[in-house]
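*Asks:* Curious how this folds, go ahead:
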Amino acid sequence: MSDRVALIRAVNVGGAKLPMARLRALAAELGATDVSTYIASGNLLYTPPGDPAEFDAALERAITAEFGFEREVISRTPDELEAALRAHPFEVVEPKFSYIYALTGTPTADAAAALRARAADTEQVAVIGSDLHLRYDAGVAGSKLTPAVIKRTLGYAGTGRNLNTIEKLIGLARP
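*Replies:* This next block holds a predicted model:
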């Protein structure tokens, strides 16, 4: 059982290679226990040695120091992920086309409205607390709501996982 699930933005895409075995080792070297990963896209399950925010920042620094690229480490408890999953405001037609995008902070209502205004007719967008909920009618490929647009519009970076992955992470954190 793990106390936290870290979602690390944009690893193993575009040349930013972060082997999951090394990610697990880095987390353990920083004092985490109950360390595991799920698929090779930056999903780390762990119990931090102390304050989760301090651990996440230390892991970000370790990744930068070893691999030479900066990536946000955004963690949530399994309960927080489950609450976000329950709060998903859109009909789930295809779970792989519905996403929860964990953000590094809580956007203003005006920023959330600005992002909704940028969405295509085939996209649904809602900000609930520090989570961005998205539904793509035909999948994420081709969306203009890129990570850069999301960060610039909402004022916070983040990383998304589809509902299938969120459900799996919750299950892995709570065996």
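
*Asks:* CA atoms for contacts and neighbours, from now on please.
*Replies:* Noted.

*Asks:* Let me see the contact set for Ala27.
*Replies:* Val35, Tyr46, Leu59 (C-alpha atoms under 8 Å, 6 or more residues apart in numbering).

*Asks:* got CSV for those, with neighbour count, distance to Thr122 and secondary structure too?
*Replies:* Shown next, in CSV, are the contacts of Ala27 (neighbours: other C-alpha atoms under 10 Å; distance: C-alpha to C-alpha, whole Å; DSSP: H, G, I helix; E, B strand; the rest coil):
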residue, neighbour count, distance to Thr122, secondary structure
Val35, 22, 38, strand
Tyr46, 26, 36, strand
Leu59, 20, 36, helix
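
*Asks:* List just the nearest of these to Asn12.
*Replies:* Of all the contacts of Ala27, Asn12 sits closest to Leu59, with 16.6 Å by C-alpha to C-alpha.

*Asks:* Could you also give me the structure for this next sequence, so I can compare it with the first?
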Amino acid sequence: MNERRIVLMRAVNVGGAKLPMARWRELAEGLGATDVSTYIASGNMLCVPPDDTQAFDRGLERAVQEEFGYFREVISRSRGEVQAALAAHPFDLIEPKFSYVTFLAAEPTADAVATARTFATGDDCWEVIGREMHIRYATGAGRPQMKDASIGRALGVPGTARNLNSVRKLIDLAAGGR
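*Replies:* Okay, here's the model as predicted:
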């Protein structure tokens, strides 16, 4: 049996990209997912997808684009992969809501990381470890000192960020927690 996965969609329910979570669950079920649930209205889903998780993720992207008229990346990880990303977070915690894991669609190249390192960050910190970019904002994501959008573009792979509180909650929910 397949394991429950954490499925993340980038930038929904912001900037006019509305996605009702009930409808997103229905789209996932229509693609063969079972044990489907969502956590807050920001593109967090937990489910047991069909065997080919990459095909499932791409199918969700297409289904949302066809029905809602916008494209957003879907990035999924196993519970173990998300736990490993949390354990690898390289920064001291000032405040969990100031620290993020950005789940990337792929591992960026060394050249892309080197280009991204040319941007000033102030007291904010970031590090790429495998397919995740770890961030710690000195004073919170609402007041970044670094140009995180420019750094993300330089990395050359899409991603979606969740603060450490959300990451911990998703890990718990993937294990069957409430």
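
*Asks:* Got a TM-score for the pair?
*Replies:* The TM-score (TM-score structural alignment, normalised by the length of structure 1) is 0.94; 173 aligned residues with a C-alpha RMSD of 1.4 Å.

*Asks:* From the contacts of Ala27 of structure 1, pick the one nearest Ile128 of structure 1.
*Replies:* Of the contacts of Ala27 of structure 1, the one sitting nearest to Ile128 of structure 1 (C-alpha to C-alpha) turns out to be Tyr46, at 24.9 Å.

*Asks:* was I right about that closest one contacting Gly31?
*Replies:* No. Using C-alpha atoms under 8 Å, Tyr46 of structure 1 is not in contact with Gly31; the gap is 9.9 Å.

*Asks:* Check the spacing between Val157 of structure 2 and Val36 of structure 2 real quick.
*Replies:* Here the criterion is C-alpha to C-alpha, to the nearest Å. By it, Val157 of structure 2 lies 27 Å from Val36 of structure 2.

*Asks:* let me fix that: Ile135 of structure 2
*Replies:* The spacing between Ile135 of structure 2 and Val36 of structure 2, counted by C-alpha to C-alpha, is 29 Å.

*Asks:* Show me what Tyr136 of structure 1 lines up with in structure 2.
*Replies:* Under the alignment (TM-score structural alignment), Tyr136 of structure 1 pairs with Tyr137 of structure 2.

*Asks:* got the contact list for that match?
*Replies:* Phe98, Ser99, Asp123, Asp124, Cys125, Pro144, Gln145.

*Asks:* Equivalent analysis for Glu29 of structure 2, please.
*Replies:* Glu29 of structure 2 makes contacts with Val36, as judged by C-alpha under 8 Å, 6+ apart.

*Asks:* before we move on, the earlier item: out of the contacts of Ala27 of structure 1, who's nearest Leu169 of structure 1?
*Replies:* Checking these one by one against Leu169 of structure 1 (C-alpha to C-alpha), the nearest turns out to be Tyr46, at 11.3 Å.

*Asks:* What lines up with that closest one in structure 2?
*Replies:* So Tyr46 of structure 1 corresponds to Cys47, using TM-score structural alignment.

*Asks:* List the contacts of the residue nearest to its match when sequence neighbours are not counted.
*Replies:* In space, Cys47 of structure 2 comes closest to Val36 once its chain neighbours are excluded; the distance is 4.3 Å by C-alpha to C-alpha, 6 or more residues apart in numbering. By C-alpha under 8 Å, 6+ apart, the residues touching Val36 of structure 2 are Arg25, Ala28, Glu29, Met45, Leu46, Cys47, Val48.

*Asks:* Using a markdown table, please lay out those together with secondary structure and distance to Ala11 of structure 2.
*Replies:* Shown next, in a markdown table, are the contacts of Val36 of structure 2 (DSSP: H, G, I helix; E, B strand; the rest coil; distance: C-alpha to C-alpha, whole Å):
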| residue | secondary structure | distance to Ala11 of structure 2 |
| --- | --- | --- |
| Arg25 | helix | 17 |
| Ala28 | helix | 18 |
| Glu29 | helix | 21 |
| Met45 | strand | 14 |
| Leu46 | strand | 17 |
| Cys47 | strand | 20 |
| Val48 | strand | 22 |
